[in-house]
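Visitor: below is the sequence, then the predicted model.
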Amino acid sequence: MPQSDHPSPEATRPRPARLQSIAGIGVDRMGSRADLSGRDLLRLENLDVDIPPDPEVVARTRSAAETDSDNSYLPFIGQEQLRKTAARHVSKLAGLDYDGTRNCVICAGGLSGILNVLLATTEVGQEVIVTDPTYAGLINRIRLAGGEPRFVPFVFTPGQPWRLDRDALRRTVGPKTRSLLLMSPSMPSGGLLDEEDWRLVAQLCVAHDLLLILDSAMERLLFDGRTPLHPAGLPGMADRTITVGSASKELRMIGWRVGWIVAPEAYMPDLVAVSLANVVVPVGIAQAAAALALERSLETLPPYVAELQARRDLLIEEFAGLPFGVPAGGWSLLLRASDFGLTGAELSERLFAEGVCATAMEGWGIEHGDQYLRFVYANEPVARLRGLGDKVRRALGC
């Protein structure tokens, strides 16, 4: 067939401006590569979990699939039972009194909820503060909403927990700042905001009339006896904190695609308007199961967290002497490849040959970005993680 002298429409069409800075997250590419390899790889590339959900939750989902009221668009803002359960859950953590009818809307997963909150609260050109590193999907959503991400670094000390740079946070707040989008423990570092960090966040929010968007997807996945501190309960924060929760990480219900937004009543009309204009309604057959999972989580969460900590503790042993940050919670650990003259992507390639699939951090931060490789330990048991340190050292040539 003769070659055309004219470029294809795909090559010439302009991209919308909102997409110019949208970065890939790398996970899908590495996951597909692992799937197609036909090899029994260590699957450390994706935020999946091999620990199944509560069996009672699975049973409730099955029954919902045969229930007519669960196979419905209505109610658009989420089933009343889940809204009340989510509001009670956040109320207990924050020490406030949220009402499921007045303060909660259900969303199709936490990230959908984050985008809805950003669309409902952010003017084009306003700045949203995030930590460095931060999940690229959150950064992308800030840009899709027309906002500008501003990065406040965690301090990296090899072999130690990540620590928020408070002075950098003070400096980063400026006249264009609209909100802070924070997660603790943070994804992907496992960095934790402690009480003093949160009190500084509260002081800055009150002094500069800022909104706090809290991504609470992992707030109870904490190690070494740590306990969550929900910042909405701090002085001045009840009216300026929007909490976005998710069934994916804490409840191990990734495929259910259910999340919740709990917010001051003044924000609810705009949050509902965006929700109705976006996904409309989350998965009907998943909502009653998510409510049950939340209700049972005080019982089901401790053994799950203990298993995650056992995996993290093993990686700390395996990586002894290497430049990694200790996660205070969450699902993943970061190793700084640049100490060995490598990018995270180059180390990822070497490790793939060793039978390890892990995703580089390009686009996940500025100070802590492509120099790092991320290891997600939520999807592989301790027995399979043993020996990972030897494979990493061979890939590093040390």
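Guide: Received, thanks. Residues are numbered from 1 along each chain as shown.
Visitor: CA atoms for contacts and neighbours, from now on please.
Guide: Noted.
Visitor: helices of the chain, residue ranges please.
Guide: Assigned by DSSP state H, the helices in the chain fall at 9-12, 27-37, 55-64, 80-94, 100-103, 110-121, 136-144, 166-172, 195-208, 268-277, 284-318, 344-353, 382-385, 388-396.
Visitor: so who does the residue nearest to residue 326 when sequence neighbours are not counted touch?
Guide: Leaving aside its chain neighbours, residue 326 sits nearest to residue 161 (4.4 Å; criterion: C-alpha to C-alpha, 6 or more residues apart in numbering). Shown in contact with residue 161 (C-alpha atoms under 8 Å, 6 or more residues apart in numbering): 191, 325-328.
Visitor: same thing but 6 Å
Guide: Going by C-alpha atoms under 6 Å, 6 or more residues apart in numbering, residue 161 touches 325-327.
Visitor: and here's the other structure:
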Amino acid sequence: MSVRRLDNIPGFSIDKVAAAAGRDPDVLRLENLDTDIPPPAGVIEATRAAVGEDEANSWLPFTGRDDLKDAVAAFIERRGGPRYDGGREVVITSGEGDAMLDALFCLTDPGDEVVLTDPTYAGMLNRVRLVGATPRLVPLRVVAGDWRLDLDALRAAVTDRTRVVFVNSASFPSGWVADSAEWAAIAELCRDRDLTLLYWAAFEGVLFDGRTVLHPAALPGMRDRTVTIGSTLEHRMIGWRVGWVVAPGGLVDDVARAHIYNGLVASGFAQIGSRVALDAPDDGSATAELERRRDEVLRQLDGLPVVRAAGGWSLLLDTAAMGIDCSDLSARLLAQKVAATPMRGWGGEIADRYLRFVFSNEPVARLALLGDRVSRAVNLSET
């Protein structure tokens, strides 16, 4: 028996690539959003110390610890966002996935439309479908080597059924970072058409080439139109599975109610570790290391139609421009000991052209092996 809710929701291809790669230590692991860069100082120690403590092993509070909520609010304000009341406008979730679903349940009804980019994170796209809403895709286009949002297509995508614009920046998987003109256009559209901006801020601070954070909720008229989803993913804390929804005013009560019946409560000891991460000063060393890795991947793929990532943990190669199907090149790369994920299903016709390389989990010395392996895989495709 199958329900219609799942008709258009495929599985991730990441796990298939990972399973095919197995545990071979010679394989370059570029398929999944893992990282070998450690969390901020003190996080592991604080988490270990909290394991087994009664207050860290509880069902309560359902919507998250007050000290972590306050830390989230302070973190956003330090980043240039507006001031939020941690106790009244923040819900702590079990990772960013729960947070997305909680927010979408509270912002849309079945049949409503949600605007996303193409490419986008498949977890964003398919959670829109899970709640019964309809995705409307707006192209990211390559302009002078960088991703740019098609602003004309953005405006044209909005109909009377549109309720939400759902974006992330730095964007996963493309590495697009919205510039001031793009944020201004998104904000204007939300104000003019009475829309909510659902902003996934997972890689907000992972910006390259001197870029600085622009928090969209700080734009005129946007504080009460923006729902922000965050997590400690940016802090390299994949296994902690702690996220949050920042929802203005009374909307937070709806989000809290949805979360109680969706994720219920995040791990107490993981919340304690997450608070340490948010309070820790950022010396920029992790982002600098990620930028070095991005630059090495760009060097290794020089001469191929790869798009420079402005931030985040991954970048995309246009295999269609090379006359190769993205899934076919992924399979051929596995034979050359490179695990990389095809982006089919991570948007529409644009995403289908691309293969993703995640550069967060391999040091520069190993990434230097990538070019020769890709060349061999491409040559196999041409024979």
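Guide: Right, received. Where do you want to start? Computed from a prediction, not measured in an experiment: that's the story for all the values here.
Visitor: kindly provide the TM-score of these chains.
Guide: Overlay of the two chains. TM-score (TM-score structural alignment, normalised by the length of the second structure): 0.97; 380 aligned residues with a C-alpha RMSD of 1.3 Å.
Visitor: hang on, the earlier thing: of the helices of the first structure, which is nearest residue 214 of the first structure?
Guide: helix 110-121 (8.9 Å; C-alpha to C-alpha).
Visitor: matching residues in the second structure for that closest one?
Guide: Under TM-score structural alignment, the match for helix 110-121 of the first structure in the second structure covers residues 96-107.
Visitor: mean per-residue distance, that stretch to the first structure?
Guide: Comparison of stretch 96-107 of the second structure with the first structure after fitting gives an average deviation of 0.8 Å (mean C-alpha distance after the TM-score superposition for the first structure).
Visitor: what comes up buried for that stretch?
Guide: 96-107 (16 or more other C-alpha atoms under 10 Å).
Visitor: stretch 182-193 of the first structure too?
Guide: 182-193.
Visitor: centre of the chain to that stretch, how far?
Guide: 9 Å (C-alpha atoms, centre = their mean, to the nearest Å).
Visitor: can you name the residues of the second structure that it overlays?
Guide: Against the second structure, stretch 182-193 of the first structure falls on residues 167-178 (TM-score structural alignment).
Visitor: list the contacts of the matching stretch.
Guide: Under the criterion C-alpha under 6 Å, 6+ apart, residues 121, 147, 199-201, 203-204, 309-312, 314-316 lie in contact with stretch 167-178 of the second structure.
Visitor: skipping adjacent residues, who's closest to the aligned partner of residue 209 of the first structure in the second structure in space?
Guide: Per TM-score structural alignment, the equivalent position to residue 209 of the first structure in the second structure is residue 194. Setting aside the residues directly before and after it, residue 194 of the second structure is nearest to residue 163 in space (C-alpha to C-alpha, 6+ apart), at 7.8 Å.
Visitor: before we move on, what about residue 270 of the second structure?
Guide: Using C-alpha to C-alpha, 6+ apart, the nearest residue to residue 270 of the second structure is residue 240, at 5.3 Å.
Visitor: what sits against residue 136 of the first structure?
Guide: By C-alpha under 6 Å, 6+ apart, the contact list for residue 136 of the first structure reads 25, 363-364.
Visitor: ok, those in the second structure: which stay?
Guide: Among those, the ones still in contact in the second structure (both residues aligned by TM-score structural alignment, their matches' C-alpha atoms under 6 Å) are residue 364.
Visitor: can you give me the buried ones in stretch 345-362 of the first structure?
Guide: 345-352, 354-362.
Visitor: repeat that for stretch 376-383 of the second structure.
Guide: Within stretch 376-383 of the second structure, judged by 16+ other C-alpha under 10 Å, the buried ones are 377-378.
Visitor: can you tell me what sits against it?
Guide: 332-333.
Visitor: which two among the buried residues of stretch 182-193 of the first structure are spaced furthest apart?
Guide: 188 and 193 (13.8 Å).
Visitor: return the residue of the second structure aligned against residue 384 of the first structure.
Guide: So, by TM-score structural alignment, residue 384 of the first structure is matched to residue 366.
Visitor: coming back round to it: and the residue nearest to residue 270 of the second structure, what's its match in the first structure?
Guide: Match for residue 240 of the second structure (TM-score structural alignment): residue 256.
Visitor: against residue 305 of the first structure, how distant is that match?
Guide: 20 Å (C-alpha to C-alpha, to the nearest Å).
Visitor: same check on residue 275 of the first structure?
Guide: Separation of residue 275 of the first structure from residue 305 of the first structure (C-alpha to C-alpha): 32 Å.
Visitor: more crowded one of these two?
Guide: residue 275 (26 against 19; other C-alpha atoms under 10 Å).
Visitor: gap between that one and residue 224 of the first structure?
Guide: Taken as C-alpha to C-alpha, the span from residue 275 of the first structure to residue 224 of the first structure is 38 Å.
Visitor: rewinding a little: what's next to the match of helix 110-121 of the first structure, contact-wise?
Guide: Contacts for stretch 96-107 of the second structure (C-alpha under 6 Å, 6+ apart): 93, 231, 243, 245, 255, 258-259.
Visitor: of those residues, which pair is most distant in space?
Guide: Every pair of the contacts of stretch 96-107 of the second structure checked by C-alpha to C-alpha; the farthest is 231 and 258, at 17.9 Å.
Visitor: give me the more crowded residue out of these two.
Guide: residue 231 (29 against 20).
Visitor: what residues does the corresponding residue of the first structure for the more buried one make contact with?
Guide: Under the alignment (TM-score structural alignment), residue 231 of the second structure maps onto residue 246 of the first structure. Counting by C-alpha under 6 Å, 6+ apart, residue 246 of the first structure makes contact with 109-110, 217, 259.
Visitor: the same query, at a cut-off of 8 Å, please.
Guide: Applying C-alpha under 8 Å, 6+ apart, the residues contacting residue 246 of the first structure are 109-110, 216-217, 258-260.
Visitor: out of those residues, grab the one that's most surrounded.
Guide: Sorting the contacts of residue 246 of the first structure by how many neighbours each has (other C-alpha under 10 Å) puts residue 258 first, at 30 neighbours.
Visitor: residues in contact with that residue?
Guide: So residue 258 of the first structure contacts 106-110, 246-248, 282-283, 286-287, 290 (C-alpha under 8 Å, 6+ apart).
Visitor: could you report the separation of residue 41 of the first structure from residue 149 of the first structure?
Guide: In terms of C-alpha to C-alpha, residue 41 of the first structure sits 35 Å off from residue 149 of the first structure.
Visitor: go on, residue 290 of the first structure?
Guide: 31 Å.
Visitor: neighbour count for these two, which is higher?
Guide: Higher neighbour count among residue 290 of the first structure and residue 149: residue 290, with 28 against 23, using other C-alpha under 10 Å.
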